[in-house]
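In: pasting the sequence and the predicted coordinates here, then a few questions.
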Amino acid sequence: MKEYRAFLLGQDGHIFDAAGFEASDDEDALQKAQSLVDGCDVEIWQLARKVGAIRAVANGLASEGRPKDESLRAEQARQVAEEYANDQRGIIKKLRKPQN
């Protein structure tokens, strides 16, 4: 199983939530991410590689499913994205170290 992340995008295109999950391959990851499309667009990533995106129907964007405190959710999403980026930087540093 491979690790994937799904980033939920608000109407403004900014991340407001993220979810990590495991899938056997990209197709399985895209199918699993379908359940997250609740009136918002979802991007699916494996490490630093974008696997794909699922777009919500334009007229199907529902306001009842939106977070009540968008600024708090936006800050949480920023923190998740920052942690993910830091993880990736750590992996890159390890890969760049010369092997003795």
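Out: Noted; the coordinates are in hand. Nothing here was measured: the structure is a model prediction, and the numbers come from that model.
In: okay, CA-based contacts and neighbour counts for the rest of this
Out: OK.
In: and the longest helix seen in the chain, what's buried?
Out: Using DSSP state H to define each element, the chain has its longest helix at helix 70-96. Neighbour-count burial for helix 70-96 flags 74, 76, 77, 78, 80, 81 (criterion: 16 or more other CA atoms under 10 Å).
In: now those residues as a markdown table including distance to residue 5?
Out: Below are the buried residues of helix 70-96 laid out as a markdown table (distance: CA to CA, whole Å):
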| residue | distance to residue 5 |
| --- | --- |
| 74 | 17 |
| 76 | 15 |
| 77 | 12 |
| 78 | 14 |
| 80 | 10 |
| 81 | 10 |
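In: next, the one to line up against it:
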Amino acid sequence: MPEYRVYAIGEDGNISLRLDLMCANDDAAKERAKVLADDRVIELWQFGRKIGTFKPDPLKNERVAGWLKGELRPPK
């Protein structure tokens, strides 16, 4: 199974966290990396090959924050 590395990029542009992943292929690794991009920028690499950059969805974060504050109601 191919080995991948996920890097969380901090606000200062430096790596703040590294995770090693074992995934069947690039598509599976991308799906796992997207989940990690919930609140931070994520870069996915396989050795020296950059596969992609995944950014948080700002609208999703605003909706969740609104629900937590009681400003928005979840859809019924």
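Out: Yes, it's here. Everything numeric in this text was worked out from a predicted model, so none of it was measured.
In: can you pull the TM-score for these?
Out: Laid over one another, the chains give 0.70 as their TM-score (TM-score structural alignment, normalised by the length of structure 2), with 61 aligned residues with a CA RMSD of 1.8 Å.
In: which bit of structure 2 covers the longest helix of structure 1?
Out: Using TM-score structural alignment, helix 70-96 of structure 1 corresponds to no residues of structure 2.
In: mind giving me the packing neighbours of that helix?
Out: Contacts defined by 3 or more CA pairs under 8 Å, 6 or more residues apart in numbering; DSSP states H and E place helix 70-96 of structure 1 against strand 15-23.
In: now the angle from the strand it packs on to helix 70-96?
Out: Taking axes from the mean of the first three to the mean of the last three CA atoms, to 10 degrees, one finds that strand 15-23 of structure 1 is oriented at 50 degrees with respect to helix 70-96.
In: what's the mean deviation for strand 15-23 of structure 1 versus structure 2?
Out: With mean CA distance after the TM-score superposition for structure 1, strand 15-23 of structure 1 departs from structure 2 by a mean of 0.5 Å once superposed.
In: show me which positions of that strand end up buried.
Out: 15, 16, 17, 18, 23.
In: quick check, central residue of structure 2?
Out: The centroid of structure 2 falls nearest to residue 37 when counting by CA atoms, centre = their mean (1.8 Å).
In: what residue of structure 1 matches up with that residue?
Out: So, by TM-score structural alignment, residue 37 of structure 2 is matched to residue 37.
In: pretty sure that match contacts residue 57?
Out: No - counting by CA atoms under 8 Å, residue 37 of structure 1 stays clear of residue 57, with 9.6 Å between them.
In: check which residues of the helix or strand harbouring residue 67 of structure 2 are buried.
Out: Using DSSP states H and E, residue 67 of structure 2 maps to helix 58-69. Within helix 58-69 of structure 2, the residues that count as buried by 16+ other CA under 10 Å are residue 64.
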